[in-house]
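1. Give me coordinates for this.
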Amino acid sequence: MTQQESATPIKVNFHFDPLCPLAWRTALWMREVRQVRPVAVTWRFFSLELVNRKEGVQPNYEDHGWTGLRTLALVRRREGNEGVERYYLALGAAQHGRRESIADAAGVRAALQRAGLNVGLVDEALADESTIHEVQADHQEAVERYHAFGVPTIALEGSHVGFYGPVIIEVPRGAEAGEYWDHFYWALRQPNLYELKRERVGVKLEPIAE
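-> So this is what the prediction gives:
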């Protein structure tokens, strides 16, 4: 039975940081994939600030992208996975499409408004320390379960194997998106495949909103 014929969706976990332009492009691709393949995406968090934080530096959980991540955590509680996707789309379109910063509360509020969500969620999220722990829990699960070191990290639900990538510069659309997925899905299920990489020397990331 092919993926197209299967009635049961393939469930994947997609770990992202809204500040990452590579994760953004891959997320747009995954939305295209869902139109042509039976795939269900659960959006999970990952903090690049945690990965890149220098030893001894005190964290600022209202800076370095934490405002957006913490607000995403609260959106997930209130609106579920669909709300996370809607809000992530608004954040990504601002940061990676219009080049509007989402690294502070003002940028986060603007994205909430565009997503049709309560702009007061950002203040609630920053006043609630449990949003920090929620982001950290997603991040730590990715590190411990998949040995994740960056984003995008994608894994089949229930699997202990996750892949960094695919890193995509031009977002495939329609049937091409499905073909990309077919190859990636094959790779995810190969126990002896660990790494495949090509350098991005000279590659320029142009703004892309959707």
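2. From here on, just use CA atoms for contacts and neighbour counts.
-> OK.
3. List the buried residues for the helix or strand harbouring L126?
-> Using DSSP states H and E, L126 sits in helix 121-127. Buried positions in helix 121-127, judged by neighbour count with 16 or more other C-alpha atoms under 10 Å: 121-122, 125-126.
4. now it, how far from the chain's geometric center?
-> Its chain's average C-alpha position is 21 Å from that of helix 121-127, according to C-alpha atoms, centre = their mean, to the nearest Å.
5. Show me what that helix is packed against.
-> helix 66-92, helix 105-114 (3 or more C-alpha pairs under 8 Å, 6 or more residues apart in numbering; DSSP states H and E).
6. Deepest in the core, which of these is it.
-> Comparing the helices and strands packed on helix 121-127 by mean neighbour count (mean count of other C-alpha atoms under 10 Å), helix 66-92 ranks first with a mean of 23.
7. Mind giving me the packing neighbours of that helix?
-> Secondary-structure packing of helix 66-92 (3+ C-alpha pairs under 8 Å, 6+ apart): strand 39-45, helix 105-114, helix 121-127, helix 130-146.
8. Another for comparison:
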Amino acid sequence: MTQSVSFWFDVSCPFAWMTSRWIKEVEKVRDIDVTFVPMSLSVLNDGRDIPESYAHKMEANWGPARVFAAVADQEGAAKVDELYTAMGTIVHVEGESGKTGYGAYNDVIARALEQVGLDADYAAHADDEGGQAEQSLRRYHQEAQDLVGDDVGTPVVKLGDTAFFGPVITRLPEGEEAGEIFDAAVRLSQYPYFFELKRSRTEAPQTK
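-> Alright, predicted model coming up:
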């Protein structure tokens, strides 16, 4: 039976990126139907007292997230998936991550849209503060928060009827190993009283 998976992401997040590449590996070895949905660390931190350097990163992250929301509204999940792979590769593999300030990702957005054959006009949503795309982004983000709470970041993964923050991984499992980790996550999700496993990270995501 096909396993339904919903995956909320912020393209700027290296942890979400690594987990998403695991899910793409799982697609090769398990019968799953994945829907990628935008959420936003900028929305999550909106109005919070955060360090200035991190606040400047949140300013930059609004742009891509709004664009993903517009694409989700108008093109559907398949194109969101395709755009996430394209833009995430530029950001995390080609070294365009960690930008600061409003509009910092505009060139990345334009390149990714061109790669996947989407209308360049989608890029205009990046700087449309308070516009329809941002309203949709906040709605998508709230869907994730309603499932897991507002004290976690990205990714949020829903397996069947249960959603969690994570899993957080720093290296990419491939092939059957990816499938076995997925099986374990599904089994945990089926127990209604399981909430979390956690340990201190010893390395950053190995995205390149």
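9. Of the helices and strands packed on helix 121-127 of structure 1, give the one that comes closest to V161 of structure 1.
-> helix 66-92 (22.0 Å; C-alpha to C-alpha).
10. Give the helix, strand or coil label for N13 of structure 1.
-> Three-state call for N13 of structure 1 (DSSP: H, G, I helix; E, B strand; the rest coil): strand.
11. corresponding residue for it in structure 2?
-> With TM-score structural alignment defining the correspondence, N13 of structure 1 maps onto S6 in structure 2.
12. Also V135 of structure 1?
-> Using TM-score structural alignment, the equivalent of V135 of structure 1 in structure 2 is L137.
13. Need the nearest residue in space to its match, chain neighbours excluded.
-> A69 (5.1 Å; C-alpha to C-alpha, 6 or more residues apart in numbering).
14. With N118 of structure 1 instead?
-> That would be L112: by C-alpha to C-alpha, 6+ apart, it lies 6.5 Å from N118 of structure 1.
15. if I look at the one you found, how far off is A105 of structure 1?
-> Separation of L112 of structure 1 from A105 of structure 1 (C-alpha to C-alpha, to the nearest Å) stands at 10 Å.
16. Over to H15 of structure 1?
-> Separation of H15 of structure 1 from A105 of structure 1 (C-alpha to C-alpha): 22 Å.
17. How about G56 of structure 1?
-> As judged by C-alpha to C-alpha, G56 of structure 1 and A105 of structure 1 stand 26 Å apart.
18. picking up where we left off before, how about the helices and strands packed on helix 66-92 of structure 1, which one is nearest E179 of structure 1?
-> Closest among the helices and strands packed on helix 66-92 of structure 1, using C-alpha to C-alpha: strand 39-45, at 13.3 Å.
19. Which residue numbers in structure 2 does the closest one align to?
-> Residue span in structure 2 matched to strand 39-45 of structure 1, by TM-score structural alignment: 32-38.
20. for the helices and strands packed on helix 121-127 of structure 1, which one sits closest to V151 of structure 1?
-> helix 66-92 (13.9 Å).
21. one step back: a markdown table for the helices and strands packed on helix 66-92 of structure 1, including distance to W186 of structure 1?
-> A markdown table is the format used below for these (distance: least, C-alpha to C-alpha, whole Å):
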| stretch | distance to W186 of structure 1 |
| --- | --- |
| strand 39-45 | 14 |
| helix 105-114 | 35 |
| helix 121-127 | 39 |
| helix 130-146 | 17 |
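22. So which of these is nearest Y180 of structure 1?
-> The nearest among the helices and strands packed on helix 66-92 of structure 1, by C-alpha to C-alpha, is strand 39-45 at 13.1 Å.
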